[in-house]
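J.: coords below, sequence missing:
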C-alpha cells in the first residue's frame, strides 16, 4: 500500500495504528504543569471530578483516569499506558492541575528513585 506522499506503510504500526511521537501527545511539553515532580513510587487516584469546560482530556488522559479508579503507583500507570515516563508525568500534571487526580507523595530519601531505576536496569541487563 503506497500513500500519495510516497511514504507508504513506513509510519504505520500494524498492531498499534499510526505512530505518533510522544511530544505530539503532550503538545511539545516536557515538564509537568507546575513543575510537580512525580516519583515512580508515588500513588495517584482519580477524584471523580468532571473536567472543567476549558480542558478536553485526550485518550491518554482518559486511559490514565480509568487506571486510577483505585490508588495506583505511578510506575504501574506508566507500564499500563505504555508511554515514556516523561510523557506520563506531563499528562499526570494536566490531570492534577485540573483536580481530576490526587497524588500521594511517598517520603523517600534523595536519590531513591535513581537507585531503583539502576537496580531495574542492572537486573534487565543480567538477563
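T.: Thanks, I have it. None of these values were measured; they are calculated from a predicted model. Numbers count the residues shown, from 1 in each chain.

J.: From here on, just use CA atoms for contacts and neighbour counts.
T.: Noted.

J.: Pull out the buried positions in the helix or strand containing residue 122.
T.: For residue 122, the element it lies in under DSSP states H and E is helix 112-126. By 16 or more other C-alpha atoms under 10 Å, helix 112-126 has no buried positions at all.

J.: try this one next to it:
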C-alpha cells in the first residue's frame, strides 16, 4: 500500500493514493469545532487522566504519530496540515482524536500573548508605523 509520500509527481495518484476517508475511518467532519487555522497545538509530554493515572493511548495511525512528533513544539493547525501534506479538514479530524485522548492540547493563539503579560501596544504601534513607511 502506498501513501501520499510515495506518490510519483507525474502520476495523477488515482490508483496509489490513500484516500482521506481511509485515514479518518470514514469520518468527513471533525467532532470538535474548536480548531481554526491558527489554533496552537502542543503534544502532552506525559498525559494523565483526571485522577493522575497515566493515559495509555489507543491505537494510533502513522498520521497521529507524525502529528504528535510535529507538535513537540507548538504549531498551528495550518502548519501541521502542510507538514503532513494532508487537507486541513482531514487534519482537524485527526487532531480531534488526539485531543480527545488527552495526547494533544489546543489553545487559541491569543492566550499565549496574555500569558506573556499581553502585547506591548507601543511596540505594535511602532511596527505598524514602520510597515506603513515601507
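T.: Perfect, I can see it now. Being a predicted model, the structure only gives us computed values, none of them experimental.

J.: hmm, back to that, could you check how far the helix holding residue 122 of the first structure is from the centre of its chain?
T.: What separates the centre of helix 112-126 of the first structure from the centre of its chain is 20 Å, taken as C-alpha atoms, centre = their mean, to the nearest Å.

J.: same deal with stretch 17-37 of the first structure?
T.: For stretch 17-37 of the first structure, the distance to the chain centre is 8 Å (C-alpha atoms, centre = their mean).

J.: Trace residue 25 of the first structure over to the second structure, please.
T.: Matched by TM-score structural alignment, residue 25 of the first structure corresponds to residue 23 in the second structure.

J.: Can you check which part of the second structure stretch 86-104 of the first structure sits on?
T.: Alignment of stretch 86-104 of the first structure against the second structure: residues 89-107, by TM-score structural alignment.

J.: buried residues in the matching stretch?
T.: The neighbour-count criterion (16+ other C-alpha under 10 Å) identifies 89-99, 101-107 as the buried residues of stretch 89-107 of the second structure.

J.: so what corresponds to residue 71 of the first structure in the second structure?
T.: Checking TM-score structural alignment: residue 71 of the first structure goes with residue 74.

J.: State the three-state secondary structure for the closest residue to that match other than its chain neighbours.
T.: Nearest non-adjacent residue to residue 74 of the second structure, counting by C-alpha to C-alpha, 6 or more residues apart in numbering: residue 42, 4.8 Å away. Residue 42 of the second structure falls in the strand class when you classify it by DSSP: H, G, I helix; E, B strand; the rest coil.

J.: Now check the first structure for the residue matching residue 42 of the second structure.
T.: With TM-score structural alignment as the criterion, the equivalent of residue 42 of the second structure in the first structure is residue 45.

J.: ok, now which ones touch that match?
T.: Shown in contact with residue 45 of the first structure (C-alpha atoms under 8 Å, 6 or more residues apart in numbering): 65, 68, 69, 70, 71, 72, 101, 102, 103.
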